[in-house]
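Peer 1: after the sequence you'll find the predicted model.
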Amino acid sequence: MADLDVVAALIRKRAELADLIEHQQKEQKEIKRLTEVLAHIEATVTLFSPDFELRTGAEARPVRNRFFGPGECQRMVLDIFREAQGVALSSRQIGEALAARKALEPSTALIEQMQKNALNVVHRLQRTGTLVPAGRDGAGATWKVV
């Protein structure tokens, strides 16, 4: 008789565990579905507001450049191209010219930072159709005014 009690208890325990497993599997499927929905919503938010920081729920602020005021770098880059009189320039050449215009000591790190600033501006001007790629030189890609 004791054996039957043990078997009945084990059968009840098995049924309980099987229900828990089934419940957990359903929850995992629901979590997967909700994760996919969340990814779609985040992608849609990014389409409408690329600067929106999804993790904090606030718009990301543009990082302030310590070398240039708002729009100053772009104006300087356009001046550099205007003074080049149609000659194609590389980002390195533009970076060196920016450092010279700002009267900064032309260290390697500074030139690299100026080159990054120049590339950001050049890519923006390329998207607007102001600059076009002009090929490559020893320093890399070059651009010229349309």
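Peer 2: Cool, got the structure.

Peer 1: C-alpha only now, for contacts and for neighbours.
Peer 2: Will do.

Peer 1: hey, which helix is longest across this structure?
Peer 2: In the chain, assigned by DSSP state H, the helix with the most residues is helix 2-48.

Peer 1: that helix: how far from the chain's middle?
Peer 2: 35 Å (CA atoms, centre = their mean, to the nearest Å).

Peer 1: three-state assignment of A103?
Peer 2: Classification of A103 using DSSP: H, G, I helix; E, B strand; the rest coil returns coil.

Peer 1: one more structure, for comparison:
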Amino acid sequence: MTGEIARCHARLQQLSDGLDHIDATIRLFAPDFVQESILPKVFTPPKSWSKRGEMSRAVLSILRVAKGPLSTREIASMIVQQRGLDADKGILDVMTRRVANVLRDKRSAGLVRSLEETGLWLQWEVVR
């Protein structure tokens, strides 16, 4: 932990030095400019992000009520639909990767299993 803290302090110093250089450059080209008037950007996560455990609960919930095995892409598509997101290719690809991560994690925990590959996507079901 001490090493990680030292790396964080070094990175903070590096960022601070970079900011000082930017401030100096601004002073060269616009001496009257007030640097404090530049507001920091606030990070807002995209709507497709999940809270801790939310994705796992959604995936397992879908698999529990499914009448048969579902592919990773089908599960991702259902989650996109449940959340009311635009079902464009980008969101669907991101959600498919997230669902795949959850499924692999739950498979190693023994909660779900993957069936023989039947095409591009694995088929998944809850272990009963």
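Peer 2: Thanks, I have the structure now. Just so we're clear, the structure is a prediction, and the values are computed from it rather than from any experiment.

Peer 1: TM-score for the pair, please.
Peer 2: Here the TM-score for the pair of chains, by TM-score structural alignment, normalised by the length of the second structure, is 0.61; 90 aligned residues with a CA RMSD of 2.7 Å.

Peer 1: what's the helix or strand following the longest helix of the first structure packed up against?
Peer 2: Following helix 2-48 of the first structure in sequence order, the next helix or strand is strand 52-53 (DSSP states H and E). Where contact means 3 or more CA pairs under 8 Å, 6 or more residues apart in numbering; DSSP states H and E, strand 52-53 of the first structure is packed against strand 58-59.

Peer 1: now the helices: where do they sit in the second structure?
Peer 2: 2-29, 54-65, 72-83, 89-108.

Peer 1: could you export those helices as a markdown table, including mean neighbour count and distance to S114 of the second structure?
Peer 2: Putting the helices of the second structure into a markdown table (neighbours: other CA atoms under 10 Å; distance: least, CA to CA, whole Å) gives the following:
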| stretch | mean neighbour count | distance to S114 of the second structure |
| --- | --- | --- |
| helix 2-29 | 12 | 38 |
| helix 54-65 | 16 | 12 |
| helix 72-83 | 18 | 10 |
| helix 89-108 | 17 | 8 |
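
Peer 1: of those helices, which is nearest L122 of the second structure?
Peer 2: Nearest to L122 of the second structure among the helices of the second structure is helix 72-83 (6.4 Å), distances taken as CA to CA.
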